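*Asks:* Kindly return the folded structure for what I paste below:
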Amino acid sequence: MKPLIILRPAPGAGRTADKAMAMGLAVRLCPLFAAEALACTPPPAGDFDALLVTSAQTVRFGGAALRAYRTLPTYAVGAATAEALREEGFADPVAGDGDASAIAARIAADGHRALLHLSGEAVAPMDAGPLRVTRIPIYRMMPLSCDPLDLSGGVLLVHSAVAGARLAEIVPENQRATCDVVAISPAALAACGSGWGSAQAADAPNDAAVLALARRLCE
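*Replies:* Below you'll find the predicted structure:
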């Protein structure tokens, strides 16, 4: 069995690892980034009619600043982020099942216009449509060192385009053929570059789809 190598940072890496081990996969953690908080002064909640959170890391580092927005209609890009918001006292966050553009369309369809987007320093492109978006970075991802030999022969899980670009930096193209790449989205896959033993994007941007694809490659 090939090892499944999870490249995402904590705490998401731990959640993915638990699911993978429950499937009987041999798991290794090799995070390419670690998150750290940014100093910020978020604006008053009264300036907005909805809140968007596109990462569970935002919830992790938001603290009191995030809790100030619990009265706003709140949207999360996915189920994991919505669950993290519920744990912080957000009563009924709406969870998307696509990318940031998809949840932005849902927010607009619900009639909101002034949107506060709490996020990381780097974000994926988002089609905001009619929304007036104020984005406040709450955290940033700091790159970690990784020996390409630690990745050799594994099935590599890539959870973002930023991680894909970092992976392409770490592993020279002439050393990629022994690795298989499974990415959470076409954008994440494209960022990984070429030369891998195989490279595929999951058919949905979530852990269930990523791990189902990875299992077939590991076995």
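
*Asks:* all contacts plus neighbour counts: C-alpha atoms, from now on.
*Replies:* Will do.

*Asks:* quick one: the residue nearest to Asp207 when sequence neighbours are not counted from Glu88, how far?
*Replies:* Leaving aside its chain neighbours, Asp207 sits nearest to Thr16 (6.8 Å; criterion: C-alpha to C-alpha, 6 or more residues apart in numbering). Applying C-alpha to C-alpha, to the nearest Å, the value for Thr16 to Glu88 is 21 Å.

*Asks:* if you count what's nearby, which of those two comes out ahead?
*Replies:* Thr16 (21 against 17; other C-alpha atoms under 10 Å).

*Asks:* element containing that one?
*Replies:* Taking DSSP states H and E as the criterion, the element that holds Thr16 is helix 12-22.

*Asks:* Following up with a second sequence; could you model it the same way so I can compare the two?
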Amino acid sequence: MSRPVAILRPEPGNAATAARVEASGWTAIRLPLFEVHGRAWQAPDPAEFDALVLTSANAARHAGAEITKLAGLPVLAVGIATADAAREAGLHVSLTGTSDAASLLADARAMGVSRALHLAGRDRLATSPAITHTITVYASDALDHDPVVTRELSGAVALLHSPRAARRLAELADAAGLNRSGVRLAALSAAVARAAGAGWDTVAVATTPDDASLLDAAQSVLG
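*Replies:* Coordinates of the predicted model:
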């Protein structure tokens, strides 16, 4: 019998990933570690920028109507999910990254982007000379979980979609007295895996930053 798979990302992504997990015949543990909500903001004059950088799908999902004022800017999206969310918001995607934010921003500079606008979350790490202005359009607040609930992850494979989720899982596990060696991880990138720290049973890393690849990584450590 395979291990259950814990989905830690916030909604609506949590439900979407859980549906894919269950469609694969695996048991899903839905345990979102964060709750995402939009922040009020005003779109600047798009003529001041040569690109729009999105390093999370949440930026497009929670930006509201203001984002449509930037529809003339080419979008540089960190991955497939972010690109899809941008298109759903009415934006034009010119580049979809295949790794992480740092790689996307390196590609942006190589393309000659020098005046990018970054729509981002409150808790962000991405910086680059290619970005001249960053606006916070959403926030992700940590959710508290009873230690008893956290200990249910023992024997599971936890899916990690972001470095912040990896760090939060480590905090909750240690606070609950959960033995890290009893949990296996599937991480969206090497940076996400590093953020989780050491001591876990096994850590598999997705080959590309998307849900399909992450589930492939999870499958490799389910047995």
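
*Asks:* which other helices and strands contact the helix holding Thr16 of the first structure?
*Replies:* Using 3 or more C-alpha pairs under 8 Å, 6 or more residues apart in numbering; DSSP states H and E, the elements in contact with helix 12-22 of the first structure are strand 4-6, strand 27-29.

*Asks:* The last one: average distance to aligned residues in the second structure?
*Replies:* This points to strand 27-29 of the first structure. Following the fit onto the second structure, the mean deviation recorded for strand 27-29 of the first structure is 1.3 Å by mean C-alpha distance after the TM-score superposition for the first structure.

*Asks:* corresponding residues in the second structure for that strand?
*Replies:* Following TM-score structural alignment, the aligned partner range for strand 27-29 of the first structure in the second structure is 28-30.

*Asks:* Check which residues of the longest strand seen in the second structure are buried.
*Replies:* Criterion DSSP state E: the longest strand present in the second structure is strand 131-142. Applying a neighbour-count criterion of 16 or more other C-alpha atoms under 10 Å, one finds Ile131, Thr134, Ile135, Thr136, Val137, Tyr138, Ala139, Ser140 buried in strand 131-142 of the second structure.

*Asks:* what's the following helix or strand after the top helix by length along the second structure?
*Replies:* Looking across the second structure with DSSP state H, the single longest helix is helix 163-176. Downstream of helix 163-176 of the second structure, the next assigned helix or strand under DSSP H and E is strand 184-187.

*Asks:* Which residues does that following strand contact?
*Replies:* 155-162, 193, 200-206, 214-215, 217-218, 221 (C-alpha atoms under 8 Å, 6 or more residues apart in numbering).

*Asks:* go on, stretch 76-89 of the second structure?
*Replies:* By C-alpha under 8 Å, 6+ apart, stretch 76-89 of the second structure touches 51-58, 60-61, 67-68, 75, 92-101, 104, 108, 209-210.

*Asks:* quick one, strands of the first structure?
*Replies:* Under DSSP E, the first structure gives strands at 4-6, 27-29, 33-37, 50-53, 74-76, 94-95, 114-120, 132-143, 155-158, 180-183, 198-201.

*Asks:* Make TSV out of the ones you listed and add distance to Asn174 of the first structure.
*Replies:* Shown next, in TSV, are the strands of the first structure (distance: least, C-alpha to C-alpha, whole Å):
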stretch	distance to Asn174 of the first structure
strand 4-6	19
strand 27-29	23
strand 33-37	23
strand 50-53	38
strand 74-76	39
strand 94-95	40
strand 114-120	32
strand 132-143	22
strand 155-158	16
strand 180-183	14
strand 198-201	14
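
*Asks:* Can you tell me which of those strands is nearest to Arg166 of the first structure?
*Replies:* Among the strands of the first structure, the nearest to Arg166 of the first structure by C-alpha to C-alpha is strand 132-143 (7.9 Å).

*Asks:* compared with the second structure, how much does the closest one deviate?
*Replies:* Counting by mean C-alpha distance after the TM-score superposition for the first structure, strand 132-143 of the first structure comes out at 1.3 Å.

*Asks:* residue contacts, the residue lying closest to Glu48 of the second structure once chain neighbours are set aside?
*Replies:* With sequence-adjacent residues excluded and distances taken as C-alpha to C-alpha, 6+ apart, Glu48 of the second structure is closest to Arg115, at 7.4 Å. Arg115 of the second structure makes contacts with Glu48, Phe49, Asp50, Ala51, Ala130, Ile131, Thr132, His133, as judged by C-alpha under 8 Å, 6+ apart.

*Asks:* Now compare those and name the two farthest from each other.
*Replies:* Going by C-alpha to C-alpha, the pair spanning the contacts of Arg115 of the second structure furthest: Glu48 and Ala130, at 13.1 Å.

*Asks:* These two: who's more crowded?
*Replies:* Each of Glu48 of the second structure and Ala130 has its neighbours counted (other C-alpha under 10 Å); Ala130 has more, 23 against 12.

*Asks:* what does the more buried one align to in the first structure?
*Replies:* Ala130 of the second structure maps onto Leu131 of the first structure when the alignment is built from TM-score structural alignment.
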